[in-house]
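Engineer: need coordinates for the below:
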Amino acid sequence: MPAFDRRLLDYETALDTCLSAVTESLPAETVGLEKSLGRVLRRSVESAISVPPFDKSTMDGYAVKSADVAGALDTAPVALEVIDEIPAGRVCGKILRSGQAARIMTGAAVPQGADAVIKLENTAPAGSEQVHILSGVEENNYIIYKGQDLLPGSRVAEAGATVTPSLLGLLANCGTPNVSVSRKPAIGIISTGSELTAPGTPLAEGRIYDVNSYLLYGLCIEAGGDVAMLGTVEDKSDALLALLNRHTDADILILSGGVSVGDYDIVHETLQRAGVEEIFWRVKVKPGKPLFFGRRGSTLVFGLPGNPISSANNFYLFVLPVIHKLLGRSAWGLKTGHATVCNSMIFRPGRRKFLRAQLRQGPEQGVWIFPEQRSGVFGPMVDAEVLVEVSEAAKMVREGDPVKIYYL
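Structural biologist: Alright, predicted model coming up:
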């Protein structure tokens, strides 16, 4: 793929370019259901059984014929013969006839002949073989019928869906032991900067703790990656080159820091020395302008800015959709929506802006844009719930303006 010129790429072109580099999804693998949480399904799943597999009581009480107890009252109870007691896991071998009832527990199979369950609180014992029914009951009361949830052949989940806890339960409910999922993408993370210090180490003067390794590690894990922090390197090209050449088997390699045009920004030059084909460098977004994207063999390479907010924005806007496409997900990137702005802000036009904000509830969904948007100030990111998109030409947004939002 030919390199682009040095003009800043607009957001859509840059994103399309990143996605077009993914020509096929990662290979599929079969895993046990207990290992599938958070994974992306590669084959649709259909139920092999009826769910529930029998007519099931949803209440402790008595299985009855509703016509037998019509008009029953506290003051005029209906007496029924108790023919069986049915705990969950046992099937009654008798057919319920008029004038009869069966004691039944939640989850147990409703006996043949019964068309309703009356809860225990609306009954009274009347000796060892009778029960008094103290109220009437509608037909089908407290019964889930066989196949009411799923019939054999019913679609449980589509290919491309992510296995959530709820879906995990549904798959178990229809007896699915294994599922086909995408292999997790192998992602390596490298942070560059002579000022970086590992957390837990005393800070020397002029140094800072390495934020991006941990920030990007968390983002990649959350996205479904198999992630390795490959280390931090000083702003020395030979040291970075040696590290790059030791790690050549990742699906995605993410570097942060040193990707701009300063005297110590050695990443761009070193990536060229390492044989990384440049696809583009720098995008027309704020924050996150110095984004690098390239390829070395089958490895996709992202160079993100050193400021944590810029690095996170580039991840959300460009890396995350690529991970999703590699996984074969049905939708890529952050979910989007629309909201109205709750506070006015002035901007310098020129680049597409993605601003950190919080949601506000009201007659319409609103967003409060944080006044602090500098890419080197990390604290507000913890409270951000959405990114607000503002066009390149905009000089301000006013309270009440409609905006596109990206849910974090």
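
Engineer: C-alpha from now on. contacts and neighbour counts both.
Structural biologist: Will do.

Engineer: would you mark the buried spots in stretch 11-29?
Structural biologist: Buried residues in stretch 11-29, counted by 16 or more other Cα atoms under 10 Å: 11, 14-15, 17-19, 21, 25-26, 28.

Engineer: ok, residues contacting that stretch?
Structural biologist: With Cα atoms under 8 Å, 6 or more residues apart in numbering as the test, stretch 11-29 has contacts from 42, 180-185, 280, 283-285, 293, 300, 317-318, 321-322, 325-328, 352.

Engineer: go on, stretch 196-206?
Structural biologist: Here stretch 196-206 makes contact (Cα under 8 Å, 6+ apart) with 195, 207-210, 232, 234.

Engineer: next up, for comparison:
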Amino acid sequence: MNLEFYEAREALLNLVKPQEMSTTLPLENVLGRVCAKPIICTKNLPSYDNAALDGFAFSYKENLDKLKIVATIYAGDVIEPSLGENECYKIMTGAKVPQDADTILAFEDALSYNDSEVVFPKHIKKGNAFRFKGEEQKKGAVLIQKGVKLNPAHIAMLSAQGITHVSVQTTPRIVIASTGDELKEPWEDSSEDEIYNCNAYAIEALLNNYGFKTDYAGVIPDNLEKSKEFIGKLCNYDILITSGGISMGEADFVKAGLDAHNFKMAFHGINLKPGRPTMVGVMGKTLVISLPGNPMAAYLNAFLLVVPALLKSLGTNLSFLPTITASNETVFRCKGGRSELVLGFYENGKFQVTRDNKYGSGMLTPLLESNALFISTTDTTLVNTGEPLDIILLP
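Structural biologist: This next block holds a predicted model:
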């Protein structure tokens, strides 16, 4: 019995064990990696009281009129407090504010000023444009939690802390294999009776896009003994991803090759178009995800199943691909009785279905025409114009 899509995804994720090992990498190499432990603030941000803009620093009191400028402070200067009655500093953005000032007046907000004095407006807010030491982050606070995938903003924060090395989760060892004696690699000559192997390279590119490195093992032989030998060499990987050779009626060398190495199947079949033949299980310590052979089916199921599984393996809280709500632009039909992966183009809050949802799972061109995906329910047969849809943006 085939599982429903979300049941299959849950069954797969239940097999995924987060990586237990970590490694320390230099800051320039941690983009896209996942924090292995919390990162603590070691330096207050900002590390001293400073001016948020160019202007005049002074000690606030009501009904100020005209103040004398006693010094000019630039970023990097350290000035000892020296203000007398009705005096102020001229100060530049980011410069350290002496302890006898607590408010900044922007140049453009002054009624007038010259090199020696400034005339103040009537209404000034105490603490204006004054950045207090530690107001953004205080020493000892948690900056980045364990399990967070590091993005460019995180790199900026780490740099601001003077952190040069970060402990990150090790990534799983992933290997990709294809099936079919008719396959030729892109650099080989191909006759009309042969096809180029696009699945392995599409899956590899998809996983690379999410920061995962992969090995390519080649094509599993369409021969029982050779397939056993071939798969046996892949048992040292954490995750094995295959495409093709698992549909009913196909020479079942993939399953037989896996079974020869203690393969325990979790499920074989999803009530989904495209993606019905998908098979998942474990072979010793290796998680096995066998995808359909049709290019669109292999790519979309890798996106919806493999990517979340790999994200979970890192211990990240991003195991599920986020959805957004869009208004359906054009009416389209689904067969019903199964879930369907409906391609479309999302723009300005609207979802425009690709080719009226009429295309084959062996095609690639509809993927080029689409940037979003809608997963229908088994009871969906008609989707009307204006109907709100939860969609997933494609990479």
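
Engineer: TM value for the aligned chains?
Structural biologist: The TM-score (TM-score structural alignment, normalised by the length of the second structure) is 0.88; 389 aligned residues with a Cα RMSD of 2.6 Å.

Engineer: want to throw the buried residues of stretch 11-29 of the first structure into JSON lines with secondary structure?
Structural biologist: Converted to JSON lines, the buried residues of stretch 11-29 of the first structure look like this (DSSP: H, G, I helix; E, B strand; the rest coil):
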{"residue": "11", "secondary structure": "helix"}
{"residue": "14", "secondary structure": "helix"}
{"residue": "15", "secondary structure": "helix"}
{"residue": "17", "secondary structure": "helix"}
{"residue": "18", "secondary structure": "helix"}
{"residue": "19", "secondary structure": "helix"}
{"residue": "21", "secondary structure": "coil"}
{"residue": "25", "secondary structure": "coil"}
{"residue": "26", "secondary structure": "coil"}
{"residue": "28", "secondary structure": "strand"}
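
Engineer: will you turn those residues into CSV that also has distance to residue 199 of the first structure?
Structural biologist: Below are those laid out as CSV (distance: Cα to Cα, whole Å):
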residue, distance to residue 199 of the first structure
11, 34
14, 34
15, 33
17, 36
18, 32
19, 34
21, 35
25, 36
26, 34
28, 37
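
Engineer: mind listing the strands for the stretch 151-300 of the first structure?
Structural biologist: Counting by DSSP state E, counting those that start in this stretch, one finds strands in the stretch 151-300 of the first structure at the ranges 155-157, 178-182, 186-192, 196-197, 208-209, 226-233, 252-256, 277-281, 285-286, 292-296, 299-304.

Engineer: sorry, back to before: among the contacts of stretch 196-206 of the first structure, name the buried ones.
Structural biologist: The neighbour count (16+ other Cα under 10 Å) marks 195, 208, 210, 232, 234 as buried among the contacts of stretch 196-206 of the first structure.

Engineer: take those residues and write them to a markdown table, including distance to residue 62 of the first structure.
Structural biologist: Output for these, formatted as a markdown table (distance: Cα to Cα, whole Å):
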| residue | distance to residue 62 of the first structure |
| --- | --- |
| 195 | 73 |
| 208 | 69 |
| 210 | 65 |
| 232 | 68 |
| 234 | 75 |
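
Engineer: show me the helices in the stretch 251-395 of the second structure, by range?
Structural biologist: Applying DSSP state H, counting those that start in this stretch to the stretch 251-395 of the second structure gives helices spanning 253-259, 295-301, 307-313, 365-368.

Engineer: so the last one matches what in the first structure?
Structural biologist: The alignment of helix 365-368 of the second structure onto the first structure (TM-score structural alignment) covers residues 379-382.

Engineer: which positions within the matching stretch qualify as buried?
Structural biologist: Residues of stretch 379-382 of the first structure classed as buried by neighbour count (16+ other Cα under 10 Å): 380-381.

Engineer: now it, how far from the centre of its chain.
Structural biologist: When distances are taken as Cα atoms, centre = their mean, to the nearest Å, stretch 379-382 of the first structure is centred 21 Å away from the chain's centroid.

Engineer: may I see the buried residues of stretch 259-277 of the second structure?
Structural biologist: So, applying 16+ other Cα under 10 Å, buried residues of stretch 259-277 of the second structure: 260-261, 263, 267-277.
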